[in-house]
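**Student:** Structural data only, the sequence is not supplied:
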């Protein structure tokens, strides 16, 4: 088991909308999203994990999460992964 904090990016397979989050237990958090019990799960429906980054400190992870949610961070994600729904599958 990896110790630390994970920043993750999900993308809806239907709409292409992305969700950026932070957690100390990624498998549990993904199960919560899949169950549609969370607002993100309801919004995204079926999703794919685009990215996960691991950090030793909560402060570093929170800083990265804030960047990815900023205009500059969204632009960077667009450049890395494109926009719109996932292709194939």
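**Tutor:** The structure has been received and is ready for your questions. Not measured: the values here are computed from a predicted model.
**Student:** C-alpha from now on. contacts and neighbour counts both.
**Tutor:** OK.
**Student:** any idea which element residue 14 lies in?
**Tutor:** Under DSSP states H and E, no helix or strand contains residue 14.
**Student:** do the same with residue 3
**Tutor:** Going by DSSP H and E, residue 3 is not part of any helix or strand.
**Student:** Residue 38 versus that one, what's the distance?
**Tutor:** 24 Å (C-alpha to C-alpha, to the nearest Å).
**Student:** where do the strands sit along the chain?
**Tutor:** Counting by DSSP state E, the chain has strands at residues 5-12, 18-23, 47-55.
**Student:** One more to weigh against that first structure:
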């Protein structure tokens, strides 16, 4: 069974890119080299790999990637820092009075 990875890159402009790959080393080379010129990260290099999460099933990895992409910056940064206890609170919608 092959592993799949969800990963987060910090871009040179401070933004985050979340992706999924079954060959993380190859995908990182592609990001760093600018292999895909139409990729979000192409003009935001250099890049820093700040988070990885390994999965045994690609379908679960894809679901996790889709979920993380919807998260706020604060929630992504808590995940990156390993502050998992903060994730439920950061998921709550803030309403104005």
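**Tutor:** Happy to help now that I have it. Predicted, not measured: the structure shown is a model, and the values here were computed from it.
**Student:** Drop the TM-score for these two in here.
**Tutor:** Overlay of the two chains. TM-score (TM-score structural alignment, normalised by the length of structure 1): 0.76; 79 aligned residues with a C-alpha RMSD of 2.1 Å.
**Student:** before we move on, the earlier item: which of the strands of structure 1 has the highest mean neighbour count?
**Tutor:** Comparing those by mean neighbour count (mean count of other C-alpha atoms under 10 Å), strand 5-12 comes out on top with a mean of 22.
**Student:** now for it, which elements pack on it?
**Tutor:** For strand 5-12 of structure 1, the packing partners by 3 or more C-alpha pairs under 8 Å, 6 or more residues apart in numbering; DSSP states H and E come out as strand 18-23, strand 47-55, helix 58-69.
**Student:** Now distance to residue 82 of structure 1 too, for these, in TSV please.
**Tutor:** Below are those laid out as TSV (distance: least, C-alpha to C-alpha, whole Å):
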stretch	distance to residue 82 of structure 1
strand 18-23	11
strand 47-55	11
helix 58-69	14
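**Student:** and stretch 42-55 of structure 1, which stretch of structure 2?
**Tutor:** Mapping stretch 42-55 of structure 1 onto structure 2 (TM-score structural alignment) gives residues 42-55.
**Student:** Just give the nearest non-adjacent residue to the counterpart of residue 24 of structure 1 in structure 2, would you?
**Tutor:** Matched across to structure 2, residue 24 of structure 1 falls on residue 22, judged by TM-score structural alignment. Spatial nearest neighbour of residue 22 of structure 2, chain neighbours left out: residue 4 (4.2 Å); criterion: C-alpha to C-alpha, 6 or more residues apart in numbering.
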